[in-house]
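> here's a sequence, model it:
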Amino acid sequence: MIRDLYNVRWQPVDGDPTPLTEDEEQRARATLFHDLGTVIAERGWVRFPAYSPEERRRLLDVAHRLTEHWGQRVHVVAEDPCALRLHLDGYGTPPAA
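Alright, predicted model coming up:
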């Protein structure tokens, strides 16, 4: 016998993050814009973790918004599978350790 299932939603697997609501997404991007923008303005670059494709897209959007806001290009480089580096011209190479 086949039954129709109504109002059934997929439940996230334990440990999987739930997607942000539209309001939460806007607040997260605004916070990143402010906080990362402040650090980039002070030292010319910032490294930030990005573990998921959503986080990477969010950081790319923040870099585009900063570019429009400052009128100066903010570059985005993947340093490794878990972190992105946002930097201004002239700050592209990481400092020597």
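> from here on, contacts and neighbour counts on C-alpha atoms
Fine.
> the helix or strand hosting residue 23 packs against which elements?
Counting by DSSP states H and E, the element that carries residue 23 is helix 22-43. With contacts taken as 3 or more CA pairs under 8 Å, 6 or more residues apart in numbering; DSSP states H and E, helix 22-43 sits against strand 45-49, helix 53-70.
> please give the structure of this sequence too, so both can be compared:
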Amino acid sequence: MDPRPLRDLHNVRLRPADDGPAPLTDEEEQRFRALLFTELGNAIADRGWARYPAYTPQDRRRLVAVADRLTAHWGQRVHVQAEDPTRLRLSLSPHAPQHP
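The predicted model follows:
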């Protein structure tokens, strides 16, 4: 056992990890979703599908929201499926070929 006495720590807060990205502000989030809407929408319109990295739950929620927005815009369902733990695929049909 450690011979040093224990100290009571008051008003101690965990600091965020410096190696992780800072969360986006509301304005940044809106601008990023608008960019994804345009870029992924163009890719899906061209070939019927697009894939995008999704490393965090926030990334996955963002892509699902973009797919829902594209669905409302086009009037045609945009499907979202995980290709692997780090990447999602958005497509007009779940059976669209992965490669042209």
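> TM-score for the pair, please.
These two chains, once laid on top of each other, score a TM-score of 0.84 by TM-score structural alignment, normalised by the length of structure 1; 94 aligned residues with a CA RMSD of 2.1 Å.
> does residue 77 of structure 2 really touch residue 71, like I thought?
Yes. With contact defined as CA atoms under 8 Å, residue 77 of structure 2 reaches residue 71; the gap is 4.8 Å.
> what range in structure 2 matches the helix holding residue 23 of structure 1?
Alignment of helix 22-43 of structure 1 against structure 2: residues 26-47, by TM-score structural alignment.
> sorry, back to before: once aligned to structure 2, how far is the helix holding residue 23 of structure 1 on average?
Following the fit onto structure 2, the mean deviation recorded for helix 22-43 of structure 1 is 0.5 Å by mean CA distance after the TM-score superposition for structure 1.
> taking helix 53-70 as reference, get the angle to that helix.
Compare the direction of helix 22-43 of structure 1 with that of helix 53-70 by axes from the mean of the first three to the mean of the last three CA atoms, to 10 degrees and you get 60 degrees.
> and the angle from helix 22-43 of structure 1 to strand 45-49?
140 degrees.
> gap between helix 22-43 of structure 1 and the chain center?
Its chain's average C-alpha position is 9 Å from that of helix 22-43 of structure 1, according to CA atoms, centre = their mean, to the nearest Å.
> and for it, what's in contact with it?
45, 46, 58, 59, 62, 63, 65, 66, 86, 87, 88 (CA atoms under 8 Å, 6 or more residues apart in numbering).
> list the contacts for the most centrally placed residue in structure 2?
Centre of structure 2 computed as the mean C-alpha position; nearest residue by CA atoms, centre = their mean is residue 59, 1.3 Å away. With contacts defined as CA under 8 Å, 6+ apart, the neighbours of residue 59 of structure 2 are residue 53.
> so how far is residue 96 of structure 1 from the corresponding residue of structure 1 for it?
Applying TM-score structural alignment, one finds that residue 59 of structure 2 aligns to residue 55 in structure 1. Note on residue 55 of structure 1: its distance to residue 96 of structure 1, by CA to CA, to the nearest Å, is 27 Å.
> sounds good, over and out.
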